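In: next input, structure requested:
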Amino acid sequence: MTHTWQITTVVDAARARIATARLAAGHGVPALDRTRLVTALTAQLRQCLTKGGAWRLTLRTTPPSPSEDRPRLWLTLCPHPDDSSDADLTWQASAPAAERAGGAGTTGVPARTAALAEGLLGADDDTARVLDALAEQEALVAFHREELHQTNQGVLALHAELDAAGRAQQELFAAERAARTEAEEARRRLTFLADTSAALTASLNHGEIVRLLPELLIPAYARSVDVWLLGDEEEQAHGHAPRPAAAVVAARTGRPQYAAAHPGGLPGVDDRPPSALHPTRPLLCVPLSARRTALGVLILTPPGERWNPDDAVMLIELARRAGIAIDNAQRFEHNRDIAETLQRALLTDLPTTPGLRLAARYLPATHGLNIGGDWYDAFRQPDGSLIAVIGDVTGHGLHAAVMMSQLRTALRAYAVDGGTPGQLLTRLHLFLHHLQPDLYATAVIARFRPGEPVLTWAAAGHPPPMLRTPDGLVHTLDDKPGAMLGIPLRQAIEDHTVPLPAGSTLALYTDGLVERRAQGIDPGIQRLTEALSALGPPELADDLEGAADRVLDPMLRDSEGDDDVCLLLCHYDSGQRTPTTLPAAPPPPSR
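Out: Modelled structure (predicted):
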């Protein structure tokens, strides 16, 4: 449907405007869109009247298009074709119409004043509707503005909370880093204290502990370290060196002292004036004590300007542990000296007998006290026979050595009355069983009679003797032995005899020479056989002492040092050589 209006005057323009408004209303154009359309048309008509000439306004409707599901109302304003003016203004606008309009509306508007006034009032109705819609929109805008304001206030409050949470989180992170750093420092100190304590207690030599302390503390915890031991014999021999007053006070009071120009503020440490010996250096003097007895003082200078309080606490604890380690080492050394003196007193001189040469070696275990239950002995009986014995008391240390001494004394007493090796061992068995029911021993006794080329021997639970004959062969004397001495069993230990050609050598030994935990005893006996076979007759006859050393050397290469070693060599030459007085057995060498 199309409508056309000719416009030359203002009345024509007003009539066209009114008709357009009515047609738009009739086609169901919404009030807001209708008002926008009519207002835009009014502005264009005003421009046309200003330009003058004749104009044509066309209104047409179009059906729904594929992209739009509603019909549209189109307005076109252009110059009239018959107008000779040069106006080239063409204006076009559109608005959506209802899919089913209620009516086409009135197209003709009379040119009466009343009709124009009615049209003007009708336009005010649309304006009122628009104003109502605008009022609703303003209320909605105000509502949303208030919502936006409230939202902004919430966002601002949230930002403030987030800022506070961020600052709190930063503070927590800083506290966590500080706590982690403190924990790492504490772990480092505890690890150092544990490792240092293990190193100090691993040694039983107090001089080694004193030398180790500076190596452990420099440069991490001290610039210099001086260990002053009270009653140090070496220091007294070279003259008493002056000591800082703080060190003297620490030794006298048993409390750590800090000597510096300014207080150190170290926990558990007394502050003192700077030392006259070292006025420019702070000194930390920590007593070394054990069992409430002052052993010395640890004198330290700081690695930097001053000590960290936690480091000072750690150093005080380290000094306490070092004092205990030094005290243990000094006590061990004292007991070891006593034990070695006792051991040397128990080792007797070997006798000289025509036709028989003797050489002995004793090496105590290197772990613990250098004293044990292994022993050797050789003595004459009233009939001129020579008894050679080697034995081993179970256990180790001073108790075993005391029991060994009693057995040796008892054997010598029993031998005065005569008796064969088996009889002597039988009596020792009864003696040990009644004297120490919970202590046992093993032993081998060999008897050499003057002028008789026969060896009589007996064993009680001991490794078998080895006899090297002049032809270089080594025989293991493993005839039936007796059981261990002291076990709760009645036994009569048998004697055994073997020919003894001139130039023969008998080897008696303890299990520490041949037995190894990982291998047992058989491989060791085989190596001892090989070592004895390798000896030549001249060195056995002329240098039995050197031969004993040459036997020990290959046997001790894999020794674990946890058992005593005893060896007694008896070389028989039938009196063909002039006997010489052999020197006493040397003191036990260290291994």
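
In: switch to C-alpha atoms for all contacts and neighbour counts from now on
Out: Will do.

In: can I assume L75 sits in a strand?
Out: Yes: the assignment for L75 by DSSP: H, G, I helix; E, B strand; the rest coil puts it in a strand.

In: grab the nearest non-local neighbour of it.
Out: In space, and not counting its chain neighbours, L75 is closest to L59: 4.7 Å by Cα to Cα, 6 or more residues apart in numbering.

In: just to check, the one you found is in contact with T76?
Out: Yes: shown here, L59 and T76 form a contact pair, counting by Cα atoms under 8 Å, at 6.6 Å.

In: so for those two, which sits in the more crowded spot?
Out: Higher neighbour count among L59 and T76: L59, with 21 against 16, using other Cα atoms under 10 Å.

In: hmm, back to that, and the residue nearest to L75, what is it in contact with?
Out: Going by Cα atoms under 8 Å, 6 or more residues apart in numbering, L59 touches 2-4, 20, 73-76.

In: let's see it at 6 Å
Out: 2-3, 74-75 (Cα atoms under 6 Å, 6 or more residues apart in numbering).

In: again, but for T196
Out: Neighbours of T196 in contact, by Cα under 6 Å, 6+ apart: none.

In: which stretch of helix or strand covers it?
Out: When secondary structure is defined by DSSP states H and E, T196 falls within helix 113-201.

In: C-terminal to that helix, what's the next element?
Out: helix 206-217.

In: direction-wise, compare the helix or strand encompassing N328 with helix 113-201 and give the angle.
Out: In this structure, N328 sits in helix 309-346 according to DSSP H and E. Per axes from the mean of the first three to the mean of the last three Cα atoms, to 10 degrees, the angle that helix 309-346 makes with helix 113-201 is 20 degrees.

In: what helices or strands is the helix or strand just after helix 309-346 leaning on?
Out: As assigned by DSSP H and E, the chain's next helix or strand after helix 309-346 is strand 356-363. Other helices and strands packing on strand 356-363, by 3 or more Cα pairs under 6 Å, 6 or more residues apart in numbering; DSSP states H and E, are strand 565-572.

In: how about this one, so we can line them up?
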Amino acid sequence: MTHTWQITTVVDAARARVAIARLTAEHGVSVVDRSRLVTSLTAQLRQCLTKGGTWRLTLRVTPLSGGDEQRQLRLSLRPGPDDTGAPTWRASVPADGEVGGPGAEPARTSPAALAEALFSADDDAARVLDALSEQEAVVAFHREELHQTNQGVLALHAELDAAGEAQRELFAAERAARTEAEEARRRLTFLADASAALTASLNHGEIVRLLPELLTPAYARGVDVWLLADEEAERGHAPRPAAAVVAARTGRPQYAAAHPGGLPGVNDRPPSALHPTVPLLCVPLSARRTTLGVLILTPPGDRWDPDDAVMLIELARRAGIAIDNAQRFEHNRDIAETLQRALLTDLPSGPGLRLAARYLPATHGLNIGGDWYDAFRQPDGSLITVVGDVTGHGLRAAVMMSQLRTALRAYAVDGGSPGRLLTRLHLFLHHLQPDLYATAVIARFRPGERVLTWAAAGHPPPVLRTPDGRVHTLDAKPGAMLGIPLRQDIEDHTAALPPGSTLALYTDGLVERRTQGIDPGIERLTVAMADLAESDLDSDLEGAADRVLDPMLRDSERDDDVCLLLCHVDSGQETSRA
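Out: Coordinates of the predicted model:
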């Protein structure tokens, strides 16, 4: 269906506009689409009237591909045949159905019809405005909803930012805590290792030398250890900083620098006149409420970390205890060694028989034990030689050794063979000290006899070197240890003693090793004795004793006392009274 209008004047344009509005209404075009189409057409008609000339407006109703009930209204506005340069305007709207037919009534042009069309247009405009108001209300609702959503999103972003910041702070705090924990672990590990190293030594000089090795360069650039009682070291030393003197006098750590150190438990002082540009940390070395010295430190950098300073103060406290323990041990060791030497016998000398002895205290622990040697004459002129070992170490073992030595000499005044003397010592020790035990070997040399009489109680066997260079172990069955709760009569044994013979009596510290036992050590001793030259034994028995000890002690840990007594019968001579 096609409708055509010729437009030359404004009345033609009004008629066409009214007709288009009516037809679009009749074909079921929606108010909004109809208003939009008519408004757009009106603007085009106004332009055409402005340009002038004749214009042709065409309306075609065409079906859509969806079916007969769906139609489309197509408008075209083109110039007349005399004006071919102007463009054609086109527009289209969908229609729900057709009301008018091909013979539809032409548009009425009376004033009443135009007025009716005008009012109808106003109705359409009102309906469009109502729809617009509804849409504006919907838009306003959605705008408010969007605003609320945006506010929620902004609040959520703010919460997320706050949560992210809190998480970053937590991560930073965790990293800081982990770093602090690692630093604390490093300090505690160092403190434990350094304490173990300091307490492992019982030599205070070694502890003093060890402190700089432990602290530099991680915790100090320079370390000076000032021991107050070390007068010999102080004679050639430079003056001490005033802060060190104050630390020694007050027993409190002092920090001498141009600025406060902020170190916990440390007093701040002016910079040292001896070192004005270098900060000094002076920490007392104390033990048993007594200041033994001062640890004078210079920082590894510009200053100390407060936690490092706390650790250094604790290390100085432990070092002071270690030094005090070492000094007390050294003092007691000197007393013990003096006592030990006082208990050892000056060996008798005489023609035909010469003696040489060696006593070496253990290098671990208090250097005093129960090993002893002795040599004395009986009333009949016999020479008694003895080597013994009281179980244990320390002053108690030394006192017991002294009592056994004295008792043996007393028993020997009444005479008696080595076995008889050991039997009496066994009874004496069992009644005097039931919880102490001892081992001993006694050898007797009679004047004018070439026979050695000996007896042993739980002791390593004597070793006899004959003039031909052969070495024999006198391993006849010994008695049990002295002092055990057992009644025993210890037997005597004899061995030929030609001139040039050498007898070795010793304690187990010479031959016993923890990983090997005692038998390999006795074999090494026989080899050492066999290697001695007879001329050396006759002329230099003291040197021979050293030559026996040297190979025996090469692999020794020296954790036990060592005692050796050599008895040499001169070549070509008889054993006689001294």
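
In: quick one, which of the contacts of L59 of the first structure are buried?
Out: Burial by neighbour count, 16 or more other Cα atoms under 10 Å: within those this picks out 74-75.

In: quick one: what's aligned to T127 of the first structure in the second structure?
Out: Matched by TM-score structural alignment, T127 of the first structure corresponds to A125 in the second structure.

In: now its match: closest residue in space that isn't a chain neighbour?
Out: Nearest one to A125 of the second structure, counting by Cα to Cα, 6+ apart, is S35 at 7.0 Å.

In: looking at the second structure, which residue lies furthest from center?
Out: For the second structure, the residue at maximal distance from the C-alpha centroid (Cα atoms, centre = their mean) is S110, at 109.5 Å.

In: residue contacts, that one?
Out: So S110 of the second structure contacts nothing (Cα under 6 Å, 6+ apart).

In: let's go with 10 Å and repeat that
Out: By Cα atoms under 10 Å, 6 or more residues apart in numbering, the contact list for S110 of the second structure reads 15, 116.

In: next: L427 of the second structure.
Out: 482-488.

In: could I get those as CSV with distance to T345 of the second structure, neighbour count and secondary structure?
Out: Formatted as CSV, the contacts of L427 of the second structure follow (distance: Cα to Cα, whole Å; neighbours: other Cα atoms under 10 Å; DSSP: H, G, I helix; E, B strand; the rest coil):
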residue, distance to T345 of the second structure, neighbour count, secondary structure
L482, 22, 28, strand
G483, 24, 23, coil
I484, 27, 17, coil
P485, 30, 14, coil
L486, 30, 12, coil
R487, 30, 12, coil
Q488, 29, 16, coil
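
In: between these, which is nearest S501 of the second structure?
Out: Minimum separation from S501 of the second structure among the contacts of L427 of the second structure (Cα to Cα) is found for L482, which lies at 28.8 Å.

In: now the counterpart of that closest one in the first structure. Nearest residue, chain neighbours left out?
Out: Using TM-score structural alignment, the equivalent of L482 of the second structure in the first structure is L485. Spatially, and ignoring its direct neighbours in sequence, L485 of the first structure is nearest to H429 (4.5 Å; Cα to Cα, 6+ apart).

In: same check, this time on I387 of the first structure
Out: Per Cα to Cα, 6+ apart, closest to I387 of the first structure is R447, 4.7 Å.

In: could you look up the SS state of that neighbour?
Out: When classified by three-state DSSP, R447 of the first structure comes out as strand.

In: so what's it up against?
Out: R447 of the first structure sits next to 378-381, 385-389, 420-421, 454-458, 497 when contact means Cα under 10 Å, 6+ apart.

In: ok, A43 of the first structure to L37 of the first structure distance?
Out: 10 Å (Cα to Cα, to the nearest Å).

In: more neighbours: which of the two?
Out: Neighbour tally, A43 of the first structure and L37, criterion other Cα under 10 Å: the higher count belongs to L37, 21 against 10.

In: in which helix or strand would I find the more buried one?
Out: With DSSP H and E as the criterion, L37 of the first structure is inside helix 31-51.

In: which other helices and strands contact that helix?
Out: Contacts defined by 3 or more Cα pairs under 10 Å, 6 or more residues apart in numbering; DSSP states H and E place helix 31-51 of the first structure against strand 2-7, helix 10-26, strand 55-62, strand 72-79, strand 91-96, helix 113-201.

In: sweet, I'm off.
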